[in-house]
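Engineer: A predicted structure for the sequence below; I have some questions about it.
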Amino acid sequence: MCLKVIKSDLKKELPTGFGKLLMHSSDEKNSIKSYKEFNSLISMNEVFINPGSGILPYEIKNIFKLVIPLQGVCAERLNNQDSTQVSVGEVQMIKYPDVAFKMEYNPNNEKALNYLILEFDYKRSNSKYKSEIFNLEYKSQNFNKILSAPIDEDENTTITLKAGNFKKDAVDDLVTNNNAKARIVYVINGSISLTNTDKILAKSDSIFYSKKKQLGFKAQEDSNLLMIEIS
């Protein structure tokens, strides 16, 4: 079982030629993948790309990806085709079942790009490359389902993304689906405290939780939360 909070100021930072990466799914001690409930998760990173810069083309295969802009517009070009763009207030779901060469870049020459990216193992041999963009609608005082998709051949593992807006002093539970074997919560803005613990999550903090037991929280201020469930 896992209850792990990764604070924004303790994330592993990887400087790059285009900006930097903040690694949410690992810290100095261990990786979240060491917990079996999260073994389908490849990585969860916060990416910063300087104005007019980008990530050089690289090969990708058997990946299910969620791209969630936090600031700016994220553009992707696959196999030298036309680019797709996703903006703040949207989430891009991408399936890469076959080998592809892609690049991600910041089309704005003046403002930096910041986005959250989650990658999972994708094992559906009969599927094709697919990119879909969804509106990131935050349901008031509750979690709203944005998307849901199976990522393995037998459809035994499904990724579901939810979003919620909670006013200051609102109380709720992070266990919204008893069938989920694991969940990740990311604070877009605001802050929450976890019930019966001394843990407080602020903006850009994340929590990895794999128990089915209820885990209550209280909004310390108006807060927008993302929840990724692995069922």
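Structural biologist: Thanks, I have it. Numbering: from 1, shown residues only.
Engineer: from now on I want contacts and neighbour counts done on CA atoms only, so please keep to that.
Structural biologist: Will do.
Engineer: host element of the residue most central in space within the chain?
Structural biologist: Note on the chain: the residue nearest the mean C-alpha position is Leu118, at 4.4 Å, using Cα atoms, centre = their mean. For Leu118, the enclosing helix or strand under DSSP states H and E is strand 113-121.
Engineer: now for that strand, which elements pack on it?
Structural biologist: When contacts are defined as 3 or more Cα pairs under 8 Å, 6 or more residues apart in numbering; DSSP states H and E, strand 113-121 sits against strand 41-49, strand 63-71, strand 73-78.
Engineer: check it against this one:
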Amino acid sequence: MQKILHRANTRGYADHGWLKSNHTFSFAGYHDASRMNFGALRVLNDDRVAPGMGFGMHGHSDMEIVSIPLSGSLAHKDSTGRSETILSGDVQIMSAGTGIMHSEFNPDNAKEVNFLQIWVLPEKRGIAPRYGQRSFDLEAKRNSFIKVVSWQESGDALWINQRAEFSQGVFDPGTKVQLKPSAENTGFYLFVIKGSVEVAGETLQNRDAIGISGADTIDITVKDDARLLAIEVPLS
């Protein structure tokens, strides 16, 4: 088993006034040659957007973009004609493909929005841009992982243009849970949204993360009430 540990306080940080962002991997003005990616996982930003503010219309191409609001709401518009609002509990995917323009805006004039912005390198380049959004009730399946994004077009998970899977769950203290690879040559990146867990001989707390590869199973023991995000991606 190989592992790489990313503590919350080692992330890059940018304060633009209206936007405060922690970068797990090199992004924009933050560059660390040792933290460019974990396999196909390229970006994991922990963004906080001030009330009434947001990202103006801008473009992406050949990238799979996943947004997960943790609190507040985010209004989305894009060049495909979509105009949606995503809330805590929702997951949004956007395949930029041949090119897409979009904006993200906090429609609340009193509360900030906190969301995870995650980029995954695509399996195929040049596909038609596409959008997907779905709400997941994590509490309804407490103490187990729920698959929210998948490369397989089946079940409730949103489809992504990469052999990757995202799973989320909320867990009680004392819960033991396992992660198992769904394909060869993949690794898991476990991000602790909140709480405390023990995994691979390490104790992880709020916003800590660990990348693990070369393991048939990954055992997780929950120490404090936790919300976890597990991302399985190809390593090459």
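Structural biologist: All right, it came through fine. Values in this document were obtained by computation on a predicted structure and should not be read as measured data.
Engineer: any idea what the TM-score is?
Structural biologist: Superposed pair, TM-score by TM-score structural alignment, normalised by the length of the first structure: 0.84. Supporting alignment: 221 aligned residues with a Cα RMSD of 2.6 Å.
Engineer: before we move on, back to that, let me see the contact set for the residue nearest to the residue nearest to the centre of the first structure when sequence neighbours are not counted.
Structural biologist: Using Cα to Cα, 6 or more residues apart in numbering and skipping the chain neighbours, the partner closest in space to Leu118 of the first structure is Met44 (4.4 Å). Met44 of the first structure makes contacts with 23-25, 116-119, as judged by Cα atoms under 8 Å, 6 or more residues apart in numbering.
Engineer: repeat for Ile6 of the first structure
Structural biologist: Counting by Cα under 8 Å, 6+ apart, Ile6 of the first structure has contacts 24, 27, 205-207.
Engineer: near Ser204 of the first structure, how many other residues are there?
Structural biologist: 20 (other Cα atoms under 10 Å).
Engineer: which residue in the second structure aligns with it?
Structural biologist: With TM-score structural alignment as the criterion, the equivalent of Ser204 of the first structure in the second structure is Arg207.
Engineer: that's a strand at its match, yeah?
Structural biologist: No. If the criterion is DSSP: H, G, I helix; E, B strand; the rest coil, then Arg207 of the second structure is coil and not within a strand.
Engineer: mean shift between the helix or strand harbouring Gly211 of the second structure and the first structure?
Structural biologist: Following DSSP H and E, one finds Gly211 of the second structure within strand 209-213. With mean Cα distance after the TM-score superposition for the first structure, strand 209-213 of the second structure departs from the first structure by a mean of 1.7 Å once superposed.
Engineer: need the next SSE after that strand, C-terminal direction.
Structural biologist: strand 218-234.
Engineer: go through that following strand and flag the buried ones.
Structural biologist: 218, 220-224, 226-234 (16 or more other Cα atoms under 10 Å).
Engineer: residue contacts, Gly89 of the second structure?
Structural biologist: Residues in contact with Gly89 of the second structure, defined by Cα under 8 Å, 6+ apart, are 68-70, 135-138.
Engineer: no no, Ser135 of the second structure
Structural biologist: Neighbouring residues of Ser135 of the second structure by Cα under 8 Å, 6+ apart: 89-91.
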